[in-house]
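**Student:** Build the 3D model from these lines:
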Amino acid sequence: MKAATVKQIKDELSNLSSSELVELVLRLSKFKKENKELLTYLLYEASNEDGYIASVKTEIEEQFKSVNTTNYYFIKKTARKILRITKTYIRYSKKKETEVALLIHFCLELKKVQPSIKHHVTLQNLFNRQINLIEKAIATLHEDLQYDYNLELEKLLK
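**Tutor:** Model (predicted):
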């Protein structure tokens, strides 16, 4: 089965009644956890972005507390998993401010991990890639926000 284009789907959805749309959305939410998470964000959390960022930051902290620090292999695997989940939450929001705030928080938590990531090339590269992404995202923001986030980034890099 070949998937329809976004335009075709949009045209078809515009022809449906509201009850049919509700039925389709509920059916869609049953298939993947990501669909349900996105719907949850759009319905409940999109109106309160600060609360959303705070809850995701709390989740990131909890996940970093459970990192197995016996060797760098486990730290690396867990850090990548946490980053993948963080990127998913960023994708739900689509706001650069949210992206910058969550990536800075991820990097802060990664930097706190003991033993230090400075002694492992792969983890240091992961950290550096996120710093580059943060810098690119900051460049697209308003000047006031750029200044604030650049201060946070400087603190992170010290």
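
**Student:** CA only for contacts and neighbour counts going forward, please
**Tutor:** Will do.

**Student:** mind listing the helices for the chain?
**Tutor:** 6-14, 18-29, 33-40, 49-65, 72-93, 96-112, 121-139, 143-157 (DSSP state H).

**Student:** May I see the buried residues of the longest one?
**Tutor:** By neighbour count, with 16 or more other C-alpha atoms under 10 Å as the criterion, the buried positions of helix 72-93 are Tyr72, Ile75, Lys76, Thr78, Ala79, Ile82, Leu83, Thr86, Tyr89, Ile90, Tyr92, Ser93.

**Student:** Over to the second one?
**Tutor:** Using 16+ other C-alpha under 10 Å as the burial criterion, the residues of helix 18-29 that qualify are Ser29.

**Student:** Just want the angle from that helix to helix 6-14.
**Tutor:** Between helix 18-29 and helix 6-14, the angle comes out at 130 degrees (axes from the mean of the first three to the mean of the last three C-alpha atoms, to 10 degrees).

**Student:** what's helix 18-29 packed up against?
**Tutor:** For helix 18-29, the packing partners by 3 or more C-alpha pairs under 8 Å, 6 or more residues apart in numbering; DSSP states H and E come out as helix 33-40.

**Student:** who touches the helix it packs on?
**Tutor:** Contact with helix 33-40 is made by Leu28, Ser29, Lys30, Tyr92, as judged by C-alpha atoms under 8 Å, 6 or more residues apart in numbering.

**Student:** swap in stretch 79-89?
**Tutor:** Val56, Ile60, Gln63, Phe64, Leu102, Leu103, Phe106, Leu110.

**Student:** for the last one, what are its contacts?
**Tutor:** With contacts defined as C-alpha under 8 Å, 6+ apart, Leu110 is in contact with Phe64, Ala79, Ile117, Phe127.

**Student:** for comparison, sequence B:
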Amino acid sequence: MKTATIKILKDELKHQSSDELLELCLKLVRFKKENKELLTYLLFEASNEDRYIESIKLEVDELFNEINTKSFFYIRKSVRKILSTLKKYIRYSKKKNTEVELLLYFCLKLKQFTPSILKSPRLQNIYDTQMRMAKKAMENLHEDLQYDYNMFIEDQDLI
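**Tutor:** Okay, here's the model as predicted:
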């Protein structure tokens, strides 16, 4: 089966009734967990981005507390899982402000993590990459927000 383009899908959806659209949405939600998460964000979380960010930060805190610290292999594996979850939530929002806030929070948690990430070059590379991505996303924000985030980076010694 060949997948239709977004334009074709959009045109076809215009011809559907509201009941048919509702049924299609429910089928999508049943099909994959990410579809359900995205629809949950769009319906309940998108209207209050600050609450959405705080709920993600709490989840990140829990995930960092559950990391197995017996070896750096397990730490790296857990950190990559946390990062992929975080990236998924950032994709749902599509807001640069949210992206910067969550990436900086991830870097802060990683920097504060014990044992120190300085003992693992791979973890240090993950940290450096995410800081670069946060700074790149900051470039698209208003000057005042850029200043606030740069002050946060300096205050938390994330450089």
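
**Student:** Only the buried subset of the contacts of stretch 79-89 of structure 1, as a ChimeraX command please.
**Tutor:** Listed next is the ChimeraX selection for buried residues among the contacts of stretch 79-89 of structure 1, using 16+ other C-alpha under 10 Å:
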select :56,60,64,102,103,106,110
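
**Student:** Could you dump the contacts of stretch 79-89 of structure 1 into JSON lines with distance to Leu42 of structure 1 added?
**Tutor:** Converted to JSON lines, the contacts of stretch 79-89 of structure 1 look like this (distance: C-alpha to C-alpha, whole Å):
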{"residue": "Val56", "distance to Leu42 of structure 1": "15"}
{"residue": "Ile60", "distance to Leu42 of structure 1": "20"}
{"residue": "Gln63", "distance to Leu42 of structure 1": "24"}
{"residue": "Phe64", "distance to Leu42 of structure 1": "26"}
{"residue": "Leu102", "distance to Leu42 of structure 1": "18"}
{"residue": "Leu103", "distance to Leu42 of structure 1": "21"}
{"residue": "Phe106", "distance to Leu42 of structure 1": "23"}
{"residue": "Leu110", "distance to Leu42 of structure 1": "29"}
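
**Student:** For Glu135 of structure 1, state which of the contacts of stretch 79-89 of structure 1 is nearest.
**Tutor:** Glu135 of structure 1 lies nearest to Leu103 out of these, by C-alpha to C-alpha, at 10.4 Å.

**Student:** Now for the closest one: which residues touch it?
**Tutor:** Thr86, Gln130, Ile134.

**Student:** rerun at 7 Å
**Tutor:** Gln130, Ile134 (C-alpha atoms under 7 Å, 6 or more residues apart in numbering).

**Student:** where's it relative to Gln63 of structure 1, distance?
**Tutor:** 15 Å (C-alpha to C-alpha, to the nearest Å).

**Student:** one step back: and the contacts of helix 33-40 of structure 1, which two are furthest apart?
**Tutor:** Going by C-alpha to C-alpha, the pair spanning these furthest: Lys30 and Tyr92, at 17.6 Å.

**Student:** Using JSON lines, lay out the buried residues of helix 72-93 of structure 1 together with distance to Asn150 of structure 1.
**Tutor:** Below are the buried residues of helix 72-93 of structure 1 laid out as JSON lines (distance: C-alpha to C-alpha, whole Å):
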{"residue": "Tyr72", "distance to Asn150 of structure 1": "30"}
{"residue": "Ile75", "distance to Asn150 of structure 1": "27"}
{"residue": "Lys76", "distance to Asn150 of structure 1": "27"}
{"residue": "Thr78", "distance to Asn150 of structure 1": "27"}
{"residue": "Ala79", "distance to Asn150 of structure 1": "24"}
{"residue": "Ile82", "distance to Asn150 of structure 1": "23"}
{"residue": "Leu83", "distance to Asn150 of structure 1": "21"}
{"residue": "Thr86", "distance to Asn150 of structure 1": "20"}
{"residue": "Tyr89", "distance to Asn150 of structure 1": "22"}
{"residue": "Ile90", "distance to Asn150 of structure 1": "19"}
{"residue": "Tyr92", "distance to Asn150 of structure 1": "24"}
{"residue": "Ser93", "distance to Asn150 of structure 1": "21"}
